[in-house]
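> here's a sequence, model it:
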Amino acid sequence: MAHRMIWNQTAYFGPGSIAEIPRELVARGFTKALVVTDQVLVDTGVTARVTTLLDEAGFAYEVFSDVAPNPPIECVQAGVAAFATAGADVLIAVGGGSPQDTCKAVGIVTANPEFADVRSLEGVAATRNRSVPIIAVPTTAGTASETTINYVITDVERQRKFVCVDPNDIPLLAVVDPEMMATAPRALKVATGLDALTHAIEGYITAGAWELSDLFHLKAIQVIAAALPGAADGDDEAMERMAMAQYIAGMGYSNVGLGLVHAMAHPLGAFFDAPHGVANGILLAPVMAFNASSSAEKYRDIAAAFGVDTTGMGIEDARQAAVVAVAALTESLGNPTTITEIGASEADIPALAQAAYDDVCAGGNPRTATVEQIADLYRSLL
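Here you go, the predicted structure:
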């Protein structure tokens, strides 16, 4: 069986690595950038860390800051128009998952205008042209959008989120600078860190996993389990490790898929505008428990990555230890543990369950789940 792995052409890591951006822009022959970001990052001065470098280098740019959380179709279309108006030839994504995903969609639609409705990009899109070149600068340690072939857009009219999978969207260059992540609020660090952990665990047990992706995911689990609490509380060294670990997880899951946690989290974001990482944190341990019997020895590896001594432990105990370790970390970080806390009620469960069942990520789950089983999982979290 052939396994395909796709990553960035080039990536920079470490404190201060954003200083490489102007040199890369000039070396690659670009002349003007559209910086895709959100207003919070503009107001807090985070975006300015990049635009100041562009100013100092005399590199032309304009800023599109109308990105919303869980970015809707309309946001993408506005970004496409802004890129055309700017006369730019390169995109710079500065932000967490929402600006990164918006930027990818803008780049893809610009290069493939027949997909201007955006909805038609859902699933494995049949685009023919590579995206407008993107330099991706993440400001959170979570989504790893800077190195994945995936992005998620919200269809507000139909009250759903949809996943787009397209090798043509991967950023040309990723700049993973932990200093760009350090000033994020604690709650955001927790949510995005739990998103990264979910990527690593789901990627490790997904149906498409194989030996090379396993190396990435197991290392990411180990680092995140140790570093996330410190990173959330402002430890710079832990933040640097989280920045690396979430990227490593992205290198894996982008190429092998995810599972039921993401399938169930997407409707929670679409229905209640719940932050994606918060939803993943609520779901991760319960869905792991649901999947335990289908994951062979891999739960033993997950438990060991959390520091559990599994020597001589039976497989059932090892699986339980992995679930308990994840649940304990989630609780210790203060993430919500019920879907009631983000606005869901019993009346919402049928629609949530059907949406999760239909989500593209559900196909990668190691255990097939029926609509009724998904509904029961949601119900157990009220």
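
> use CA for all of it now, contacts and neighbours both
Noted.

> now the residue most central in space within the chain: closest residue in space that isn't a chain neighbour?
The residue lying closest to the centre of the chain (C-alpha atoms, centre = their mean) is T143, at 2.3 Å. Using C-alpha to C-alpha, 6 or more residues apart in numbering and skipping the chain neighbours, the partner closest in space to T143 is G97 (5.6 Å).

> my read: that neighbour touches T148, true?
No: counting by C-alpha atoms under 8 Å, G97 sits too far from T148 to count as a contact (11.2 Å).

> which residues does L53 contact?
19, 21-22 (C-alpha atoms under 8 Å, 6 or more residues apart in numbering).

> M244 sits in which helix or strand?
helix 236-256 (DSSP states H and E).

> tell me the gap between that helix and the middle of its chain.
Computed by C-alpha atoms, centre = their mean, to the nearest Å, the chain-centroid distance of helix 236-256 equals 10 Å.

> mind listing what's buried in that helix?
Residues 236, 238-256 are the ones in helix 236-256 that count as buried (16 or more other C-alpha atoms under 10 Å).

> name the helices or strands packed onto it?
Counting contacts by 3 or more C-alpha pairs under 8 Å, 6 or more residues apart in numbering; DSSP states H and E, helix 236-256 packs against helix 186-205, helix 211-232.

> next helix or strand past that helix?
helix 260-272.

> what lies in contact with that following helix?
Under C-alpha under 8 Å, 6+ apart, the answer for helix 260-272 is 70, 154-156, 159-162, 198, 202, 274-276, 279-280, 283-284, 287, 342-344, 352-353, 355-357, 359-362, 364-365, 374.

> stretch 101-121 too?
With C-alpha under 8 Å, 6+ apart as the contact definition, stretch 101-121 has outside contacts at 36, 67, 71, 73, 75-77, 79-80, 91-93, 127-134, 145, 150-153, 155, 164, 168-171.

> another for comparison:
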Amino acid sequence: MSRFTIPRDIYFEENALEVLRSFEGKKAALIIGGGSVKRNGNLTRIQEHLAAANIETEVLEGYNTEPTSEMVKKGAKDLESFQPDWIIGIGGGSAMDAAKAIWLFYEHPDLSFEDATKPFELPRLRTKAKFAGIPTTSGSGSEVSNLSVVADEKTNIKYPLADFELTPDIAIIDPIMIENLPKHIAAYTGMDAFTHTIESYVAKPRTVYTNILAIGSAEVIKDNLLASYQGDQEAAKQMHSIQAMAGMAFANAVLGNVHSLAHKSGPTFDIPHGYANAIYLPYVIQFNRAVVEDRFADLARRLKLEGETDAELTDALVEYIYQLNKDLGLATTLQEFGVSEEDFNEHLDTMAKNALEDPCTGTNPRETSFEQMKDLYKASYYGKDALVKA
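Reported below is the predicted structural model:
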């Protein structure tokens, strides 16, 4: 038996925020990242819509970095006196992930972080509040997914909290939230979404539902990501909607080694999550092609890349991603990103060990050993494909 879970309602395109006027409840906690949502007037706009529904609001801000367990537990404690019946995450992936984790610990204050990291073993939610997500970037898909990525501040290791209970009740995807999105954020959040399409298309738990979402999303992203980065607002609107479809795909098919590598190295080297995915993606494709080259070839055909055989088409996909990263102003190796060789070698074994234990490794299409995970890191550092082809 397979399962497919997404938010009950998804409101998207222009004026989607107006649905907030129909919310039923008394109090809403608004979890936000930095100050941009305040400066551009969107926070006020959201509060006015909720006020029209007679819903009182309280804002928790400062969740503009990848959340830690201590940060989200404090946020949950801060909500105890307010007692909201809605928690609304407003922001990019970090703010949304923080909001979901705050929701979890608000409902279950005695839950340990260790227990929260056990995949698909979370207690039931919605005894105190429902959840809505409003993204301000175009990539994470967190507003439609069952995941929240939180770091253990003691070890600086990121852990995905994964359970269908974390699926938001409502997603609101309004393009007004991404007007004037900085180019560099458009680049690496867009590559995050592109990675979601590719990894979910080849992941072990993939289904006919996720396949169609993944391959269709990949096609739209190819047609719009670079133009969005270059300032085309119509392309940016397309990216904002389609990244949620990519999110639905990975939320139900899960992901693979790209995310495992990124989760365990991003905090160590201070690499934004989507940027790390962009670097690792071509090297993981080279590694996984040994078992799913036919599926990579399917993707390449849908993206109208050139090649006759599965091998040629997969080569074309890898080369396309390398070039796309360059066109988006992104590094193609960890070394080019600025990680020193000394730092890389110091952390290599620990990162590989932790990546091997990441839940996303279990759904990667190819089984991966400790040494192979090290080789993936080495290939991504030095830019040597040969390390991961065998």
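
> which one (most neighbours) among the contacts of L53 of structure 1?
Highest neighbour count within those, by other C-alpha atoms under 10 Å: I21, with 22 neighbours.

> what is the burial count for the closest residue to A129 of structure 2 other than its chain neighbours?
Excluding its sequence neighbours, the residue lying closest to A129 of structure 2 (C-alpha to C-alpha, 6+ apart) is D85, at 4.0 Å. By other C-alpha under 10 Å, 19 other residues sit near D85 of structure 2.

> D85 of structure 2 pairs with which position in structure 1?
Per TM-score structural alignment, the equivalent position to D85 of structure 2 in structure 1 is D89.

> correct me if wrong: that match contacts V35.
No: at 11.2 Å, D89 of structure 1 does not count as touching V35 under the criterion of C-alpha under 8 Å.

> anything in contact with each of the two?
With C-alpha under 8 Å, 6+ apart, D89 of structure 1 and V35 have no common neighbours.

> need the contact list for K389 of structure 2.
Residues near K389 of structure 2 by C-alpha under 8 Å, 6+ apart: 286-287, 289-290.

> would you agree F162 of structure 1 falls within a strand?
Yes: according to DSSP: H, G, I helix; E, B strand; the rest coil, F162 of structure 1 belongs to a strand.

> state the distance from the alignment partner in structure 2 of it to F194 of structure 2.
Counting by TM-score structural alignment, F162 of structure 1 lines up with Y159 in structure 2. When distance is defined by C-alpha to C-alpha, to the nearest Å, Y159 of structure 2 is 21 Å away from F194 of structure 2.

> residue in structure 2 matching S98 of structure 1?
Under TM-score structural alignment, S98 of structure 1 pairs with S94 in structure 2.

> please enumerate the helices of the stretch 1-150 of structure 1.
21-27, 39-43, 46-57, 73-86, 97-111 (DSSP state H, counting those that start in this stretch).

> quick check: which of those helices is buried the most?
helix 97-111 (a mean of 28; mean count of other C-alpha atoms under 10 Å).

> how far off centre is that one?
Distance, stretch centre to chain centre, for helix 97-111 of structure 1: 14 Å (C-alpha atoms, centre = their mean).

> and what of stretch 276-286 of structure 2?
With C-alpha atoms, centre = their mean, you get 15 Å for stretch 276-286 of structure 2.

> find me the equivalent region of that stretch in structure 1.
Counting by TM-score structural alignment, stretch 276-286 of structure 2 corresponds to 279-289 in structure 1.

> same question for stretch 185-200 of structure 2.
Aligned by TM-score structural alignment, stretch 185-200 of structure 2 corresponds to residues 188-203 of structure 1.

> mean shift between the matching stretch and structure 2?
By mean C-alpha distance after the TM-score superposition for structure 1, the fitted stretch 188-203 of structure 1 averages 0.5 Å away from its aligned residues in structure 2.

> for F306 of structure 1, find the nearest of the helices and strands packed on helix 236-256 of structure 1.
For those, distance to F306 of structure 1 was read as C-alpha to C-alpha. The smallest value, 5.7 Å, belongs to helix 211-232.

> what's the angle from the closest one to helix 186-205?
160 degrees (axes from the mean of the first three to the mean of the last three C-alpha atoms, to 10 degrees).

> now helix 211-232 of structure 1: buried residues?
Those buried within helix 211-232 of structure 1 under the rule 16+ other C-alpha under 10 Å are 213-214, 216-229, 231-232.
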